[in-house]
Structures are given as C-alpha cells and as structure tokens.
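>>> Below: sequence and its predicted model.
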Amino acid sequence: MSPLTEQELHQLAMNIVGDEMEEMGFEFLSINSKPKKDPQFVALKNGYLHFVVVRAVKYPANPVHYDERLLQKVKDHGVKYKARTYYAGVGLANSRDYSIPVNHNEDYVVNFAGLIEIK
C-alpha cells in the first residue's frame, strides 16, 4: 500500500470541511486547494463573509491546536473585508493501526471538531 501524499491528505481534509460547510449552508466564493495558501475557503453565510483555514493533521498531533501567529495574520487580513476567520483542523489516521500512514484504498479515521472561530 502506498501512503497518501501531503497534497492528497490536504485534499481529503478540504473535502471533509467543504462537505460540512455545505451542510451548514455556506455559499463558496473561492476555494484554494493549495496547502498553506490561506485561507482555503472564502464563503458567505447569512450575509457575512467567512475565511476558513484548513489543515490535515496526522496522528498523534491534536487537530484542534493551530498556529496562532498564522491564524492571527489571516484574521487581520479578514478584518479588512469584515470577514470572520475560522480554523478547521482535520485529524487523519489509518483505521487499522494509528501508527502507520493513511494509505490508498484503506479505511481511515477522522477527528474533526468543526470550525473553530478565531476571536
């Protein structure tokens, strides 16, 4: 089995977050699927603009922990557009054995606590 690349893990995280946002009623204005090109999602909901930074997080790292300096920078940028800023960390692990990488054609476990607003 071959492990998913960083880009593939990021795409998987983007799909998980995008599906969740769609269910929550967000309307996507722009989507940037390049890792570390932030924010990944710019969306509208209830007349407000939202910036969402997505990160794929490999086990055992905690997906709710984020780079505070980066998120503050994105938030400061969002203030210019009256946007609310969120972090979406998606924890990913191989379901058979958490200590091995997520592989193609194998089940995986998702740890996603939802959108975390940066205040």
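Cool, got the structure. Residues are numbered from 1 along each chain as shown.

>>> contacts, neighbours, all on C-alpha from now
Fine.

>>> nearest spatial neighbour of residue 106, skipping sequence neighbours?
residue 94 (7.5 Å; CA to CA, 6 or more residues apart in numbering).

>>> Can you get me a residue count around the one you found?
19 (other CA atoms under 10 Å).

>>> cool, and residue 2?
Counted with other CA under 10 Å, residue 2 comes out at 10.

>>> ok, second structure coming up, stack it against the first:
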Amino acid sequence: MKPLSEQELHNLAMNIVGRELEDAGYEFMGINSKKGKNPQFVCLKEKNLHFIVVRPVAYPQNPAEFDPALLHKVREHALKFEARTYYAGVGLSNAADQNLPVYLNEEYIVQYEGLIEI
C-alpha cells in the first residue's frame, strides 16, 4: 500500500472543492494545483471574482482552522482585483483507521464543510 504524497492529497482536496464549485455554477478563470501557490482557484460567479485557497487537512486536525497570516495575504491580493476570498479546508483520513495515512486506491473519509469567507 502506498500512502498519498502531500501533492496527491492536495490534488484530491482540489478535486473535491472543484466539483462543488462547478456544481454551484462557478466559472473557472484560473486553477493552480501546485502546492504552495495561492490561491488554488480564481473563479467568476454572477460577475463577481472569487479567490479560493484549498488545503488538505490530516486527521485529527480541524479542517475549518486556517493560517490567518496566509489568508490575510491572499485577501489583500484579492482586494486589488475586487475579489472575495475563501478558504476551503478538506479533512482527509483513512476509512479503515483514521490514524493511518490515506492510501492510493483505498477508501477515505472526507470532512468538508464548504467555503469559509475571509
């Protein structure tokens, strides 16, 4: 069994959030899947620009908690474009044992409460 790398976990979290955004009618203007580059999504909805920062969060950490300094920096950048800023924390854990890593091709649990506006 191969645990997912940090980049693979990041991509999985982005896929989960991306599907939700698409279902909610967001139009993707830019997508940055490279870990450490922010924001991950720049979207348009109802003529409003949205910057969305996505983070995978390992069990037992709370996916709703974020780095205020990072989000403040992204928000300051977003304001220059009159964009709204959101955080999307996606909790990911192994379905068989939450203390184990998420493995490739194995079931996992998602804890995602949606976008948090900054």
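Received, thanks. Worth saying up front: this structure is predicted, and the values here are computed from it rather than measured.

>>> Work out the TM-score between the chains.
Put the two chains on top of each other and the TM-score (TM-score structural alignment, normalised by the length of structure 2) is 0.99; 118 aligned residues with a CA RMSD of 0.4 Å.

>>> any idea what the residue nearest to residue 106 of structure 1 aligns with in structure 2?
In structure 2, the residue matched to residue 94 of structure 1 (TM-score structural alignment) is residue 94.

>>> That match contacts residue 110, correct?
No - contact criterion CA atoms under 8 Å: residue 94 of structure 2 and residue 110 do not qualify, at 9.2 Å.

>>> picking that back up, isn't the residue nearest to residue 106 of structure 1 right up against residue 103?
Yes - using CA under 8 Å, residue 94 of structure 1 makes contact with residue 103 at a distance of 7.2 Å.

>>> Now do the end-to-end distance for stretch 49-68 of structure 1.
The first residue of stretch 49-68 of structure 1 is 21 Å away from its last residue (CA to CA, to the nearest Å).

>>> buried residues in that stretch?
By neighbour count with 16 or more other CA atoms under 10 Å, stretch 49-68 of structure 1 contains the buried residues 49-59, 63-64, 66.

>>> by contact count, what packs against the longest helix along structure 2?
Using DSSP state H to assign secondary structure, the helix with the most residues in structure 2 is helix 6-23. Helix 6-23 of structure 2 makes packing contacts with strand 48-58 when contacts are defined by 3 or more CA pairs under 8 Å, 6 or more residues apart in numbering; DSSP states H and E.

>>> and for the strand it packs on, what span of structure 1 is it aligned with?
Using TM-score structural alignment, strand 48-58 of structure 2 pairs with 48-58 in structure 1.

>>> Now tell me what touches the matching stretch from outside.
Applying CA atoms under 8 Å, 6 or more residues apart in numbering, the contact partners of stretch 48-58 of structure 1 are 9-10, 12-14, 17, 35, 38-44, 63, 71, 74, 78, 81-93, 115.
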